[in-house]
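A.B. asks: Predicted model and sequence below, questions to follow.
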Amino acid sequence: MRKVYGLGETVLDIIFKDIQPVSAKPGGSVLNAMVSLARLGHSVSFISELGNDKVGELVVKFLKDNNIDSTYLQRYEDAQSALALAFLNEKNDAEYDFYKNYPEERLNIDLPDFQKDDIFLFGSFYAIDSRLRSNILRIVQHAISKGCIVMYDPNFRKSHAKDLDQLLKYVLNNITSADIVRGSDEDFANIFGAKTSEDAYRLVSDRCMNMVYTANANGVYLHTNQLEEKYEVNQIESVSTIGAGDNFNAGIIHSILKQGILKQDLKNLTKTQWNNIIESGIQLSAEVCMSLDNYISR
């Protein structure tokens, strides 16, 4: 059975609406995707780090309850698990404050047991943090060497734009490492100043030939070496958009596995295969926006 590996930050999301806390749950972009994939019946392993504290115990129990392998989850005695305060606005989009206390030496784990055609997802600021960069690269390059399908989600927030000069080289390297890049219109605007999916693909295509560009209610755009397509999305009354992009990623991966698509197939996928992939992403993304959960329902 093919396995899905996710590499990303673990946080406890505390969600506020109208200045009141309304929910608290394990989160982090990649973790959210891994939970949904596990709930869809896939074999999932999560690579991350946590403090050896009550929040860490809560997250570990949550992963176990959702059948997620935590073999590559590093626990720290001299650090605290990260918190993310998410403040929902009138459109139920979130703005964040993060609270982190990590040790100097981080993510010193054994290399995962990747197998050919497993799927490896990584992204967000975690994947470009200079303090983690050498260990991130070590894991990414191992996934490539083992023949995994590599998917990258930059999830690049406006708050990181001030450091773009330093971070851009890491983002570009991650794009080059990927078989599929899935990013939002805001990601590509914050990184490249791109105003359209065509602008973004011109800057990505020489590094990665498969790009999925999500633009909220304005639709989804697919660019590959053979196809350019736009997909409409249904208008919904969202409760929270926190896990929307993360679950779009899960939908892409779910469809790739369901269709039996291998790494060697990615160069020549048909329009029907891509339609299935994008529709799966749209469905999971919409479903998660209908609740305060960061993942699809059980």
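C.D. replies: Received the coordinates, thanks.

A.B. asks: Please make it C-alpha for all contacts and neighbour counts, starting now.
C.D. replies: Fine.

A.B. asks: Please enumerate the strands of the protein.
C.D. replies: In the chain, the strands defined using DSSP state E lie at 3-7, 11-17, 20-27, 43-51, 68-69, 73-76, 80-88, 94-101, 119-123, 149-153, 180-184, 211-214, 220-223, 228-231.

A.B. asks: By residue count, which helix of the protein is the longest?
C.D. replies: helix 271-288 (DSSP state H).

A.B. asks: buried residues in that one?
C.D. replies: 274, 276-282, 284-288 (16 or more other CA atoms under 10 Å).

A.B. asks: Present the strands of the chain as a markdown table; the columns should include mean neighbour count.
C.D. replies: Output for the strands of the chain, formatted as a markdown table (neighbours: other CA atoms under 10 Å):
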| stretch | mean neighbour count |
| --- | --- |
| strand 3-7 | 23 |
| strand 11-17 | 20 |
| strand 20-27 | 16 |
| strand 43-51 | 23 |
| strand 68-69 | 20 |
| strand 73-76 | 18 |
| strand 80-88 | 21 |
| strand 94-101 | 13 |
| strand 119-123 | 25 |
| strand 149-153 | 25 |
| strand 180-184 | 23 |
| strand 211-214 | 24 |
| strand 220-223 | 21 |
| strand 228-231 | 14 |
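
A.B. asks: Okay, one more to line up with it:
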Amino acid sequence: MFDAVGFGALNIDQLYNVDRIIGPEEETIIKGFRETCGGSAANTIIGLSRLGLKTAYIGKVATDREGIKLKKNLEKEKVNLELLTTTKKGRSGKVIGFVDEHGQRALYLDPGVNDTIKIDEIKISLVENSRLLHLTSFAGEGLHVQETLLERLSSTPLISLDPGNLYAKKGMKTLKGLIEAVNILLLNEMELKMMIGYRGSYKEAAKLLADEVDVIIVKRGPSGVYGIMDGLEVEVPALEVECVDTTGAGDAFNAGFLYAWLMGYDLKKSCYFGNYIASYCIQGYGATTMLPTREATRILK
């Protein structure tokens, strides 16, 4: 049995360090470059693997240089690949990102073969026997494959979803199938309001979804995190550390929160551990470079 299975797009992140994020017809200087393995669900699963959980990943890569690198990286991080599909056709996913001196970023997505994954390529029995299934966004048809997978599960693990910007902008009508199955919803303030079409406060927005989802977590960056479950509301401040790069910070939070939740900790403690793991992430470049090992879990004891 796996503790956690991730299901989302796999991408190579090509990150350029620039003076500032620019607009149309503007120019700036590239000061550095780094290529790392990414994908929102993959980042979270790697975080959970480093914390000592038994993990696996549902995704698809090509046999190109990027696909080989993505596959080897998951292997190195001790993520089981029985659910990973490899194809000889097409190109693997890629994200080109620009990160300024304050750690803010702009991202451009090339989905490649991510959205060609088929339900028949997934070993459903391996998912059914897992404790947690963590879902993140696809640019295209991957959403429907995720919905079909949830419909075909005969026994259901805990389901968590981080919709990201791609899913949030689709709105509640499109996401209805996923939201009805989700136990834990993890998203930022902008995504929450975008998803339900609401302009009020993030707390009011979260409460509007409280009847649909058991646990709602609103990530607010340097302003901390807000959580609500069964009428219980918690707010946990962010940890004060030097921010180098915010890439993957939300995914790192997810890893910390989901680890603590699976270990049986309460809402507030789980939010705190999410912030704690995210604080590691933003102190270096890339989404997983700084993610800690199992020793970090000592803070929960």
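C.D. replies: In hand now; what should we look at? None of these values were measured; they are calculated from a predicted model.

A.B. asks: Just the TM-score for the two chains, thanks.
C.D. replies: Superposed pair, TM-score by TM-score structural alignment, normalised by the length of the first structure: 0.85. Supporting alignment: 277 aligned residues with a CA RMSD of 2.2 Å.

A.B. asks: Kindly reformat the strands of the first structure as TSV and extend each row with distance to residue 164 of the first structure.
C.D. replies: Shown next, in TSV, are the strands of the first structure (distance: least, CA to CA, whole Å):
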stretch	distance to residue 164 of the first structure
strand 3-7	22
strand 11-17	24
strand 20-27	25
strand 43-51	24
strand 68-69	34
strand 73-76	29
strand 80-88	22
strand 94-101	19
strand 119-123	16
strand 149-153	16
strand 180-184	17
strand 211-214	20
strand 220-223	25
strand 228-231	29
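
A.B. asks: Pull the number of nearby residues for the residue mapped onto residue 75 of the second structure from the first structure.
C.D. replies: Aligned by TM-score structural alignment, residue 75 of the second structure pairs with residue 64 of the first structure. Per other CA atoms under 10 Å, the neighbour tally for residue 64 of the first structure reads 11.

A.B. asks: Nearest residue to residue 64 of the first structure in space, please, no chain neighbours.
C.D. replies: What sits nearest to residue 64 of the first structure in space, not counting adjacent residues and going by CA to CA, 6 or more residues apart in numbering, is residue 70, at 7.7 Å.

A.B. asks: How many residues are close by that neighbour?
C.D. replies: Neighbours of residue 70 of the first structure (other CA under 10 Å): 16.

A.B. asks: Tell me which residues touch it, please.
C.D. replies: 45, 46, 47, 60, 63, 64 (CA atoms under 8 Å, 6 or more residues apart in numbering).

A.B. asks: Determine which two of those residues are furthest apart.
C.D. replies: Greatest spatial distance in these: 47 and 64, 13.7 Å, computed using CA to CA.

A.B. asks: before we move on, back to that, what I need now is the buried residues of helix 271-288 of the first structure written out in CSV, including distance to residue 170 of the first structure for each item.
C.D. replies: Supplementary listing: the buried residues of helix 271-288 of the first structure in CSV, determined by distance: CA to CA, whole Å:
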residue, distance to residue 170 of the first structure
274, 28
276, 31
277, 27
278, 27
279, 30
280, 29
281, 26
282, 28
284, 29
285, 27
286, 31
287, 32
288, 30
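
A.B. asks: Quick one: map residue 109 of the second structure onto the first structure.
C.D. replies: Checking TM-score structural alignment: residue 109 of the second structure goes with residue 98.

A.B. asks: How much space separates that match from residue 133 of the first structure?
C.D. replies: For residue 98 of the first structure, the distance to residue 133 of the first structure equals 20 Å [CA to CA, to the nearest Å].
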